[in-house]
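Chemist: All I have is the shape, not the residue letters:
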């Protein structure tokens, strides 16, 4: 009988190790999922902060409109053909640090900017040597928000909300933030778009769409 039972203890140990391994693997998977959920929650929080900041910037310059041309913009009235809110033009454009507004460089680096620490006297009043126009200030503030988004690896875009015909910040605009492989756009054909043209989120997209007025 003793001869026949040799190795039984080893089998029991192997079975115990197998069960323990399954339990550990399950726990590891749970940990990975928990970390992923935490990261997702963190990036969503950052995205909401960006949206709030950008919404405040949009409200600060309701009359700022430009015509769009790459990274170069020209001041326009809201009623002009092709006029786009300055914030939308800068955020949606390719520029990251510097743009041109009415032929003047506007930069968040401080090397080329209408902002200045110097002052001059005009009619017995001290004013900045270089004064920014509303569109230049709007462009600079938009660049700062865009730079923060870039540093956080979050893509940001401003577009007209689905169903809104008037392209004006005062009516209804959609701020889209996206991360990882998702694009901050509304597109029916692009599989990596945040949502379709009706604003319906696409399956698996990692993004947020927020309305701003």
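Modeler: Received it, and whenever you're ready, just let me know what you need. Bear in mind the structure is a predicted one, so any value in this text is a computation, not a measurement.
Chemist: only C-alpha atoms for contact and neighbour calcs from this point on.
Modeler: Will do.
Chemist: measure residue 115 to residue 83 for me?
Modeler: 25 Å (C-alpha to C-alpha, to the nearest Å).
Chemist: Comparison target, given below:
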């Protein structure tokens, strides 16, 4: 009777198949982590943009920020600026900063709050910086604060 010495062809094929599946799984994990890292970077950038505008709103409390357009007003470069002129300039600056990063920004009333605070919405990709119960591309629900499924946005409560 002869006994087999070494490894048979079937064992080698099974081992190679397992190794191939493991390498493929590892490659998929790396690919997924790249996408998640990119989304984490976008969130950090969005929070920084919202924080920037929030700090500007804090220091210029008498300016009107909600409901104004983002057009740049250069009259704020002279010595006779009103608080609203500064607010317009702040919004124009931060909107341009967001646009440079392919993001949109909006200042809306915070939903479901009693203190009448403003919320700064910063959105990217297909998500809109808005509140809506019917629009699936909106960032949050309109009547209560709840992020939409798959929304790519950040909301910061401000003054």
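Modeler: The structure has been received and is ready for your questions. Model, not experiment: these values are computed from the prediction.
Chemist: Tell me how the two chains score on TM-score.
Modeler: The TM-score (TM-score structural alignment, normalised by the length of the second structure) is 0.81; 151 aligned residues with a C-alpha RMSD of 2.3 Å.
Chemist: mind listing the strands for the first structure?
Modeler: Assigned strands in the first structure, in chain order: 65-69, 72-76, 83-85, 98-101, 104-107, 119-122, 125-128, 155-160, 173-178, 183-186, 193-195, 207-212 (criterion: DSSP state E).
Chemist: what angle separates the second one from strand 65-69?
Modeler: Taking axes from the mean of the first three to the mean of the last three C-alpha atoms, to 10 degrees, one finds that strand 72-76 of the first structure is oriented at 150 degrees with respect to strand 65-69.
Chemist: Other residues contacting strand 72-76 of the first structure?
Modeler: Under the criterion C-alpha atoms under 8 Å, 6 or more residues apart in numbering, residues 64-68, 83, 99-103, 135 lie in contact with strand 72-76 of the first structure.
Chemist: Can you select the buried ones among those residues for me in PyMOL?
Modeler: PyMOL command restricting those to the buried ones, with burial defined by 16 or more other C-alpha atoms under 10 Å:
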select buried, resi 64+65+66+67+68+83+99+100+101+102+135
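Chemist: what about stretch 35-45 of the first structure, how far off from the second structure?
Modeler: Compared with the second structure after fitting, stretch 35-45 of the first structure deviates on average by 1.5 Å (mean C-alpha distance after the TM-score superposition for the first structure).
Chemist: List the buried residues in that stretch.
Modeler: Buried residues in stretch 35-45 of the first structure, counted by 16+ other C-alpha under 10 Å: 43-44.
Chemist: Closest one of the contacts of strand 72-76 of the first structure to residue 43 of the first structure?
Modeler: Using C-alpha to C-alpha, residue 99 comes nearest to residue 43 of the first structure of the contacts of strand 72-76 of the first structure, at 27.6 Å.
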